[in-house]
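Visitor: Everything below, folded, please.
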Amino acid sequence: MLYFVILTRICNLRCKYCGNNPDPSIEPIDITYTIDDLKFFIEKDPEPVIAFYGGEPLLRIKLMEEIMDKIRAKRYILQTNGLLLHKLNPKYLKKFDTILVSIDGRQEVTDYYRGKGVYQRILRNIKYIRDKGFRGDLIARMAVSGKTDIYEDVKHLIELRDPGFDHVHWQLDVLWDSPPYQRYENFDEWLEEYNRGITRLIKYWINEMEVKRKVPGIVPFLGIMKSLLFNEKVKLRCGAGIDAFAITTSGRILACPIAPEFEWNILGDIYNSSPMELPGKIEIEEPCKSCEIYHICGGRCLFANKTKLWGEEGFKKVCKTVKHLVNELLKVKPEIEQMIRNGVIRIEDFNYPKYNNTTEIIP
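Guide: Next up, the predicted model:
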């Protein structure tokens, strides 16, 4: 199973959309358990995957290295804002299977949300880690908000070269906080533009396959198309409460890493719980389970499903983006199947992700 290990709750950026709240009355700023405590819990799982998370986990590089030295894991994953990647020792850098770097698209969009100069610092640092021997999956992880043009920003990131990314994923800046729509001038109009951009981006994706005989690594498209091609019936794709859990700085175990303040999200702790007793303690609820695309979507987000911070109306508006995405991919499924039959691309190209690498698939 996948374990998000929250190394610290502080961050070295203050992004406009971020809800990170390092309030010590909710959870300690830094870990209060010992690495031996963590090891005792995680190694009860025969095939653990450890994802280092924050805050910004690279503010605690020595702690991360100590965990990697002491705790056996099948894979190591890192989610980072990228500003401190140049401080990673190549010995540990090469141990990561996946590194996800927060970047929001073009320079002007990234720097607007994350701070002036951040875009260029990220590009310098991803070049550094490639030069130093990182050969794993490098994912651009976008937060998509009011200033985003989904077509232009995803296309920009997927076409970057030397340095570039293997895959691009995004999450919508929706349903995290209230009042609703506070980072949008007109949310309804933005949604319409976003949906048009998704349609255009799918056409680009198909054209790239036809012309270059290669499937661009656009994660939501890959993950959903994989399910359509293999006739998969999925549950909550992020795995929260199923095969993915977060370990807080106090040692509590959460289904979802972003919500330590909610009782429904707390499943146990590393001192008294066993990994194998965690799955199934919490599940997605209505209206998701009755939705006509539930078997493809799996329920967009456990946190949003439980809290509905934008009310039923806001929740349904966001759901329409998922339905649009799925329906547009269903339209191009025959073209993809034909390209597979013709040998232009391979069905194996859609087998992504091969394990839970922290990309939620559904934006």
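
Visitor: When you work out contacts or count neighbours from here on, use the C-alpha atoms and nothing else.
Guide: OK.

Visitor: List the residues that contact residue 90.
Guide: 129, 132-134 (CA atoms under 8 Å, 6 or more residues apart in numbering).

Visitor: next one: residue 276
Guide: Counted by CA under 8 Å, 6+ apart, residue 276 has contacts residue 45.

Visitor: Please report how far it lies from residue 133.
Guide: Using CA to CA, to the nearest Å, residue 276 is found at 35 Å from residue 133.

Visitor: returning to that earlier point: please spell out the PyMOL selection for the buried subset of the contacts of residue 90.
Guide: With 16 or more other CA atoms under 10 Å as the criterion, this PyMOL line picks the buried residues out of the contacts of residue 90:
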select buried, resi 129+132+134
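
Visitor: starting at the chain centroid, how far to whichever helix in the chain runs longest?
Guide: If you go by DSSP state H, the chain has its longest helix at helix 311-341. Computed by CA atoms, centre = their mean, to the nearest Å, the chain-centroid distance of helix 311-341 equals 19 Å.

Visitor: again with stretch 129-145
Guide: Counting by CA atoms, centre = their mean, stretch 129-145 comes out at 12 Å from the chain centroid.

Visitor: Ok, stretch 209-225 next?
Guide: 18 Å.

Visitor: Show me which positions of it end up buried.
Guide: In stretch 209-225, counting by 16+ other CA under 10 Å, buried: 209-210, 214-225.

Visitor: I'd like the distance from residue 24 to residue 30, if you could.
Guide: Taking CA to CA, one finds residue 24 at 9 Å from residue 30.

Visitor: Just want to know which of those two has more residues nearby.
Guide: The neighbour comparison of residue 24 against residue 30 (other CA atoms under 10 Å) goes to residue 30, with 19 against 10.

Visitor: Wait, residue 137 touches residue 98, no?
Guide: Yes: in this structure, residue 137 is within contact of residue 98 by CA atoms under 8 Å, at 4.6 Å.

Visitor: of those two, who's got more company?
Guide: residue 98 (22 against 16).

Visitor: How about the secondary structure of that one?
Guide: strand (DSSP: H, G, I helix; E, B strand; the rest coil).

Visitor: returning to that earlier point: would you turn the contacts of residue 90 into JSON lines with secondary structure and distance to residue 57?
Guide: Listed next are those as JSON lines, based on DSSP: H, G, I helix; E, B strand; the rest coil; distance: CA to CA, whole Å:
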{"residue": "129", "secondary structure": "helix", "distance to residue 57": "16"}
{"residue": "132", "secondary structure": "coil", "distance to residue 57": "20"}
{"residue": "133", "secondary structure": "coil", "distance to residue 57": "20"}
{"residue": "134", "secondary structure": "coil", "distance to residue 57": "18"}
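
Visitor: One more sequence to fold, the one below, so I can look at both together:
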Amino acid sequence: MMAILYPALKMLRNYVRARYFFKPAPLWLDFRVTNKCNHHCAYCSIPSHTADEMTTGEVKTVIDKTKHIANWVLITGGECLLRRDIGEIVDYIKTTTDMQVTVNTNMFLLQETFEKIRGADFLFFSIDGREETHDAYRCKGSYSKVIEGLEFLKHSRSTMRGLLSLTVLHKGTQKSDLEHVLQLSDQYSFGANFQLIRHYSASGRSQEIDSHNAYGLDLLDYLLEQKSRGRFITNTTKNLKILKDIACDINIIPCYSGRLFCYITSEGKVALCFSRPDHDRYLNLRDKRVTFEMALQRLTEIRPERQRCPGCTCTTPIELATFSFFDFQMISETLRTFGWGTQPK
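Guide: Model (predicted):
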């Protein structure tokens, strides 16, 4: 009972602090443990970033400094499975904190590293549509690696839950791309999460991908219909509905970067979000003098500069901002998705 009750109370505490007292209390940490990657995706500039990446000990220090506040942590990159100590990192989080751990991977190294990350709660991986679309944006053969990974997980007897993500990148995206991901979700019993990009100017590669208003509202209507039919879509209903309005105006929801979520860079800086990883005033948790509270307070000083930021590119920031409306149905859906209730069949 306490395994469920304590995280739920911790989440409620953080929500109240952020929503009503305007205090930074991130529910979600997006933790980039490396910039290195074995892909070169058309919409991602992370592998081109140079950084003095943290050692295993420094990563553990960051975890120790953040564990009393955050509920969830996403371990990402780059390709986080390229780190030889990825298993040690996952195990440390699971044995010393109450945070739920999601590992984000492109699946290329899954079978070789699976035993290292078996203890994670979720595995998050992307499919950009059908095979030809996916390979075009990533690299030839990458789609087949995802399918191999799905088959491997199916027979692994792992308790790890999977989240398939589809990133809508271009105006040519069809319902068939969405349905393809939903069929994979049905087949392998993994949740389907749709990253409906509005802007990607903050990625540093906006000249390569023009994704302004990249998705049609009919796609959102289709997802809402499929969710109402019981398909395991992890975007909440309220989130999908509000995305239709965000397509016209990104500023209809408040920005909760630094308050309900934050981003930790591979060199240890606590940043507002994935879309804004660089700022000369961010504090670094590698510094023994810097606490997580100090770094979050610095974000509250920086955040007003970003109120009209067009960089919301993925679901998590928008979901958490929508979460601020305290909609009971949305909270219920979120708890079921993250394991605090009955998972949809």
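
Visitor: and which of the contacts of residue 90 of structure 1 is nearest residue 154 of structure 1?
Guide: residue 129 (21.8 Å; CA to CA).

Visitor: now for the closest one: what does it line up with in structure 2?
Guide: Aligned by TM-score structural alignment, residue 129 of structure 1 pairs with residue 153 of structure 2.

Visitor: and what of residue 22 of structure 1?
Guide: Per TM-score structural alignment, residue 22 of structure 1 is aligned with residue 48.

Visitor: Distance of that match relative to residue 37 of structure 2?
Guide: 10 Å.

Visitor: which residues of the stretch 201-345 of structure 2 fall in strands?
Guide: Taking DSSP state E, counting those that start in this stretch as the criterion, the stretch 201-345 of structure 2 carries its strands at 261-264, 270-271.

Visitor: about what we covered before: and the gap between the nearest residue to the match of residue 22 of structure 1 once chain neighbours are set aside and residue 79 of structure 2?
Guide: The spatial neighbour of residue 48 of structure 2 that comes closest, neighbours along the chain excluded (CA to CA, 6 or more residues apart in numbering), is residue 35 at 7.7 Å. Applying CA to CA, the value for residue 35 of structure 2 to residue 79 of structure 2 is 7 Å.

Visitor: Then residue 207 of structure 2?
Guide: 23 Å.

Visitor: Between the two, which has more neighbouring residues?
Guide: For residue 207 of structure 2 and residue 79, the more surrounded residue by other CA under 10 Å is residue 79, and the numbers stand at 25 against 11.

Visitor: For residue 184 of structure 2, list the residues it contacts.
Guide: Per CA under 8 Å, 6+ apart, neighbours of residue 184 of structure 2: residue 190.

Visitor: ditto for residue 264 of structure 2
Guide: 29-32, 270-271.

Visitor: what's the matching residue for it over in structure 1?
Guide: Under TM-score structural alignment, residue 264 of structure 2 pairs with residue 247 in structure 1.

Visitor: and the helix ranked longest in structure 2, what other elements does it pack with?
Guide: The single longest helix within structure 2, with elements called by DSSP H, is helix 2-20. Counting contacts by 3 or more CA pairs under 8 Å, 6 or more residues apart in numbering; DSSP states H and E, helix 2-20 of structure 2 packs against no other helix or strand.

Visitor: List the buried residues for that helix?
Guide: Buried residues in helix 2-20 of structure 2 (16+ other CA under 10 Å): 7, 10-11, 14-15, 17-19.

Visitor: now swap in stretch 312-325 of structure 1 and tell me
Guide: For stretch 312-325 of structure 1, by 16+ other CA under 10 Å, it's 314-315, 318-319, 321-323, 325.

Visitor: cool, stretch 174-185 of structure 2 as well?
Guide: Applying 16+ other CA under 10 Å to stretch 174-185 of structure 2 flags 177-182, 184-185 as buried.

Visitor: Put together a markdown table for those residues, with distance to residue 58 of structure 2 and secondary structure on each row.
Guide: Output for these, formatted as a markdown table (distance: CA to CA, whole Å; DSSP: H, G, I helix; E, B strand; the rest coil):
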| residue | distance to residue 58 of structure 2 | secondary structure |
| --- | --- | --- |
| 177 | 41 | helix |
| 178 | 40 | helix |
| 179 | 42 | helix |
| 180 | 41 | helix |
| 181 | 37 | helix |
| 182 | 39 | helix |
| 184 | 38 | helix |
| 185 | 36 | helix |
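
Visitor: Save the residues you listed as JSON lines, and put in distance to residue 103 of structure 2 too.
Guide: Output for these, formatted as JSON lines (distance: CA to CA, whole Å):
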{"residue": "177", "distance to residue 103 of structure 2": "24"}
{"residue": "178", "distance to residue 103 of structure 2": "23"}
{"residue": "179", "distance to residue 103 of structure 2": "24"}
{"residue": "180", "distance to residue 103 of structure 2": "23"}
{"residue": "181", "distance to residue 103 of structure 2": "19"}
{"residue": "182", "distance to residue 103 of structure 2": "21"}
{"residue": "184", "distance to residue 103 of structure 2": "19"}
{"residue": "185", "distance to residue 103 of structure 2": "18"}
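
Visitor: how near is the residue lying farthest from the centre of structure 2 to residue 257 of structure 2?
Guide: The C-alpha centroid of structure 2 is most remote from residue 289, which lies 28.6 Å away (CA atoms, centre = their mean). Counting by CA to CA, the separation of residue 289 of structure 2 from residue 257 of structure 2 is 23 Å.

Visitor: got it, and residue 283 of structure 2?
Guide: Applying CA to CA to residue 283 of structure 2 and residue 257 of structure 2 gives a distance of 15 Å.

Visitor: which residue ranges form the helices in structure 2?
Guide: Counting by DSSP H, the helices of structure 2 are 2-20, 56-66, 86-96, 110-117, 131-137, 142-154, 175-188, 217-228, 237-246, 292-302, 315-323, 328-337.

Visitor: quick one: what's aligned to residue 33 of structure 2 in structure 1?
Guide: That one, residue 33 of structure 2, aligns with residue 7 by TM-score structural alignment.

Visitor: For that match, grab the count of nearby residues.
Guide: For residue 7 of structure 1, using other CA under 10 Å, the count is 24.

Visitor: Residue 172 of structure 2 now?
Guide: Count around residue 172 of structure 2 with other CA under 10 Å applied: 11.
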